[in-house]
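[1] prediction below, plus the sequence it came from.
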Amino acid sequence: MTTLLEMRDITKEFPGVKALDRVNLSVEKGEIHAICGENGAGKSTLMKVLSGVYPAGSYDGEIYYDGALAEFRSLSDSEARGIVIIHQELALVPQLSIAENIFLGNERATGGVMQWQETFRRTEELLAKVGLRDAPGTMVDSIGVGKQQLVEIAKALSKDVKLLILDEPTAALQENDSRKLLDLMLELKAQGVTCIIISHKLGEVRYVADTVTVIRDGSTVSRLDAREGLEEDHIVRDMVGRDMTHRFPDRTRRAGEVVMEVEGWNVWHPEHAGRQVIQDISFHVRAGEVVGIAGLMGSGRTELAMSIFGQSWGRNISGQVKLHGKPVDVSRVDRAIDAGLAYVTEDRKSLGLVLDESIRFNTTLANLEQVSSRGVLSEGAETEVAERYRRALGTRTPSVMQKVENLSGGNQQKVVLAKWLFAGPEVLILDEPTRGIDVGAKYEIYSIINDLSAEGKGVVMISSEMPELLGMCDRIYVMNEGAFVGELTAAEASQERIMSLIVTE
């Protein structure tokens, strides 16, 4: 095969941090090349170097593309050579149509006048290539995330892409959409498009990749030929630098007294008056117990959690929440926190963190009274608290003054957890607690959850990953169409049993 891309001894430094240290990457024409590594390993930084986001001159090393030395100084430079990167956070304008997004900055115009007929015709051709049947005039904010990913790929194809880079493309997708996207990558490969996929989901790496490069702590660790077969344990060992015989840490299960009860909980949609989203749900959580909630996307899991936590979602909410047998007021978020509840949202970047503020600022945000006197914040007390949780949770950062937007996904999740642990909850509700983080960071989050249960806290875990629920939970409630359709103990639970409850109810 012919080498399309070679990155030699790439080194990239930021103030106080060496993000990449003599990294090497070689990609052959027409292959799908996976880059694996923990959050913060340097995967995305390497791709930003390649695409010109970090321009030539801001890093050491050399890039050879299509047989020639390449010095890209901007995204437009790399795109002009057929290199297109699709970031994990999609770069679409919600208020514009599919056609307008695809040709944004690359408009089909003559003499400054848009050629809409040509734009829509070309859009239809591109949408057909990616298997999207929506009309070119459809507004992007009216389609789901899975379809938005396909629009991004159609946009890339409009630029005559030769090397397509996808950074965690399935992180926000449900299983069916993920598989469609992976199959599309295989189709593009058959059409001669070379792909690089950054992913921590080893199952999908095995499904599509021809070659795998593993990066750890900013350095290249290994290059594996997937066509000869891949062992997930081998990749995990290279990613984290240690054997992980067990994906879930051991835990002694000791459930105590009932700490929280939810009785007859009903919730209606905040905008559609006639639509009931949560229907007469009752459940309980014991001290020291991890209780899972399983269900397909749209089953109402997040809506249930948010409505319990200060009624932050929904309307006409009825039912009762008890802590230690006594009814508590959860009608507002501050009252829910005072009662002893905490909620770690599935959307940490929009709802869980203030991204352009420091770790210190975010850590104390839910319990400012503890770090203030007479309404005046104590910076010293804030720093002490943030440092204590940084050490306790193993957050990787040079300083608690670091902005959280500069942290990896796993470390951002630790900051969210620190914020709510400092609030001192009796029950912690975790909504997709390991979404978008790698296998090594997942293990660390699981260990934190186990420590909480060992302290006698009640934990509710919502997850779309069945193995995660099966590996962590003492009991699992199964949810479908806004109602609980079954309850399984850890001994009874299996992926087959859970799916059977969902599809037969």
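    Thanks, I have it.

[2] going by C-alpha atoms from here, please, whenever you check contacts or count neighbours.
    Fine.

[3] where's the residue lying closest to residue 13 once chain neighbours are set aside, which helix or strand?
    Distance criterion Cα to Cα, 6 or more residues apart in numbering; nearest residue to residue 13, sequence neighbours excluded, is residue 19 at 5.6 Å. Using DSSP states H and E, residue 19 maps to strand 17-28.

[4] which secondary structure elements does that strand contact?
    If you count contacts as 3 or more Cα pairs under 8 Å, 6 or more residues apart in numbering; DSSP states H and E, strand 17-28 packs onto strand 3-14, helix 43-51, strand 219-225.

[5] if we can go back for a sec, I'd say the residue nearest to residue 13 and residue 220 touch.
    No: here residue 19 lies out of contact with residue 220, judged by Cα atoms under 8 Å, at a distance of 11.9 Å.

[6] picking up where we left off before, TSV for the helices and strands packed on strand 17-28, including mean neighbour count and distance to residue 450?
    Formatted as TSV, these follow (neighbours: other Cα atoms under 10 Å; distance: least, Cα to Cα, whole Å):
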stretch	mean neighbour count	distance to residue 450
strand 3-14	18	35
helix 43-51	22	29
strand 219-225	17	31
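
[7] export the ones you listed as TSV, with columns for distance to residue 163.
    Below are those laid out as TSV (distance: least, Cα to Cα, whole Å):
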stretch	distance to residue 163
strand 3-14	9
helix 43-51	10
strand 219-225	19
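
[8] so which of the ones you listed comes closest to residue 300?
    helix 43-51 (32.9 Å; Cα to Cα).

[9] now the element after the closest one, going C-ward?
    The C-terminal neighbour of helix 43-51 among helices and strands, as given by DSSP H and E, is strand 60-65.

[10] this is the other structure I want to compare:
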Amino acid sequence: MIEMSGITKAFSGNVVLNNVQFELADGEIHALMGENGAGKSTMMKILSGIYTKDAGEIKVDGQVVNFKSPKDAEKLGIIVIHQELNMLPDLTVAQNLFLGKELTYGKTGILKTRQMEKEATQLLSKLGLNINPKTRTGDLSVGKQQIIEIAKAIASNAKVIVMDEPTAALTDREIETLFQTIRELKAKGISFVYISHRMEEIFAICDRITILRDGQYVGVRNIPETNFDEIVAMMVGRQLGERFPVRKSVIGDTKLEVRNLTVNGLFHNLSFELRKGEVLGVAGLMGAGRTEVAQTLFGYRKASSGDILIDGKKVNIKSPIDAMKHGIGFVTEDRKTQGLVLDFSIKENITLTNLNKCASSGIVNQTKENSMVAKYIEELKIRTSGPDQRVKSLSGGNQQKVVLAKWLGTEPDILILDEPTRGVDIGARKEIYHIINQLAEAGVAILMISSELPEVIGMADRVIVMQEGKLTGEVKKEQMTQEIIMQYATGGEKVVQS
């Protein structure tokens, strides 16, 4: 049993946790929720020995402990599985499982390779994973890597496993496998701290929820005794109303037309239209080819065949620069590696795609630059100490807003959004949904890729569904259900709309 009480932590005088408490029982799955920046990660880093607390007390099974390093926490069975999985892709499954704990023949340093592979097979088998231990880890799906991380924790005699956004990159099938594994380990007395912004998952897998807001403890609730609206109100300190804002769709003429677009080995003969003022959802399981289509439209990938038309005219998009010249913006799936320069300031990131508007004769006009940045910080409600703050120090939701600002500054006619709310808290999601609606109402044609079916149904005017590189379904707003979309995502026949 874990008891944390009066936990306080500050960085450079900025208090990020103030008198926070948390309890975890044996064999419990306990959700830790709050908006980005609420202090969830800091709290778990204190529990796992990455950070030291400034004040407060931690008890494990009734005994006061003071962790000075992750090894101290690991000795008592507390292990964190981070959102960015700690796998070395070029090593085998067995090598990853025994990394730093290799079995050797005495002091010779010679590895007991066969024994490690045998034990790896046995361990993975217990978790329902039939994988050759000699397999290169980088060749496995993210879902299987996630299970291997759990196996690695079990091999270290984990009693408490902290999971941070564990399903962010998993398919529905992989999520179900993960949940089954978690439930089986729970039955054996292992406890989980489950950090996620996906409310449906919290209610499906967890026993209790502890809520943090602005670095302070708000309360704890038993899952059967609470509901979505109460949890949201506790997280943001206010009622959010409807989860997805209502929008009056005013859909105009066709802006983008795709005819038989193909990239060999990725997707084949894709044809669809996107209209002015429309939010067109793109659904499908991981590996369906959704992101690859977006990358091709933006010139990151070269099409093998097919045509792209804008305003009825064929265009030749060979690079992102070509795409931008044709009025296309692209908010990428992975903001940290593809959407932002983390060591740059907010100002530098926002103006990265807009230097032509802030410069004359090759010299940046500081007044214009500052004016543009101030406008988007205010309009998008970016929480920051100022435009010169480094983007890497912002919460996930505010980082996503910076990416949006970067592209809004280009005034795009077509905006591609790939997983626009991944890793974003419920309050920031609502604000992003409002921005999407405002853009659509202003006539921007929006292509929105999302793995979250409630988001697709709540935001899209129409949805196309992909499966293994092919278009298998097209569904109008009034016909959208999770069941029909999933049917097409797993190989249903294409629907002919009347």
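    Yes, it's here. For clarity, every value in this text was computed on a predicted model and none was experimentally measured.

[11] still on that earlier bit, the strand holding residue 19 of structure 1 corresponds to what range in structure 2?
    Aligning strand 17-28 of structure 1 against structure 2 (TM-score structural alignment) gives residues 14-25.

[12] for stretch 481-494 of structure 1, same thing?
    Counting by TM-score structural alignment, stretch 481-494 of structure 1 corresponds to residues 468-481.

[13] how long is that stretch end to end?
    21 Å (Cα to Cα, to the nearest Å).

[14] next one: that stretch to chain centre, how far?
    23 Å (Cα atoms, centre = their mean, to the nearest Å).

[15] in that stretch, which residues are buried?
    Neighbour counts over stretch 468-481 of structure 2 (16 or more other Cα atoms under 10 Å) mark 468-475, 480 as buried.

[16] what about these, which are in strands?
    Among the buried residues of stretch 468-481 of structure 2, DSSP state E puts 470-475 in strands.

[17] farthest-separated two in those residues?
    470 and 475 (15.2 Å).

[18] quick one, the strand holding residue 19 of structure 1 and strand 60-65 angle?
    Strand 17-28 of structure 1 runs at 20 degrees relative to strand 60-65, counting by axes from the mean of the first three to the mean of the last three Cα atoms, to 10 degrees.

[19] got the angle for strand 17-28 of structure 1 vs strand 3-14?
    Using the same axes, to 10 degrees, strand 17-28 of structure 1 lies at 180 degrees relative to strand 3-14.

[20] need the contact list for residue 342 of structure 2.
    336, 390-392 (Cα atoms under 8 Å, 6 or more residues apart in numbering).

[21] and if we set it to 10 Å?
    Going by Cα atoms under 10 Å, 6 or more residues apart in numbering, residue 342 of structure 2 touches 335-336, 349, 390-394, 399.

[22] can you tell me the SS state at the aligned partner of it in structure 1?
    If you follow residue 342 of structure 2 across to structure 1 using TM-score structural alignment, you land on residue 355. Following DSSP: H, G, I helix; E, B strand; the rest coil, the label given to residue 355 of structure 1 is coil.

[23] please apply the same query to residue 36 of structure 2.
    coil.

[24] find the nearest non-adjacent residue to the aligned residue in structure 1 for it, please.
    If you follow residue 36 of structure 2 across to structure 1 using TM-score structural alignment, you land on residue 39. In space, residue 39 of structure 1 comes closest to residue 408 once its chain neighbours are excluded; the distance is 5.2 Å by Cα to Cα, 6+ apart.

[25] cool, and residue 200 of structure 1?
    Excluding its sequence neighbours, the residue lying closest to residue 200 of structure 1 (Cα to Cα, 6+ apart) is residue 438, at 5.2 Å.

[26] run a quick neighbour tally on that neighbour.
    When neighbours are counted by other Cα atoms under 10 Å, residue 438 of structure 1 registers 24.

[27] now which residue in structure 2 aligns to it?
    Using TM-score structural alignment, residue 438 of structure 1 lines up with residue 425 in structure 2.

[28] and what of residue 338 of structure 1?
    Checking with TM-score structural alignment, residue 338 of structure 1 has residue 325 as its match.
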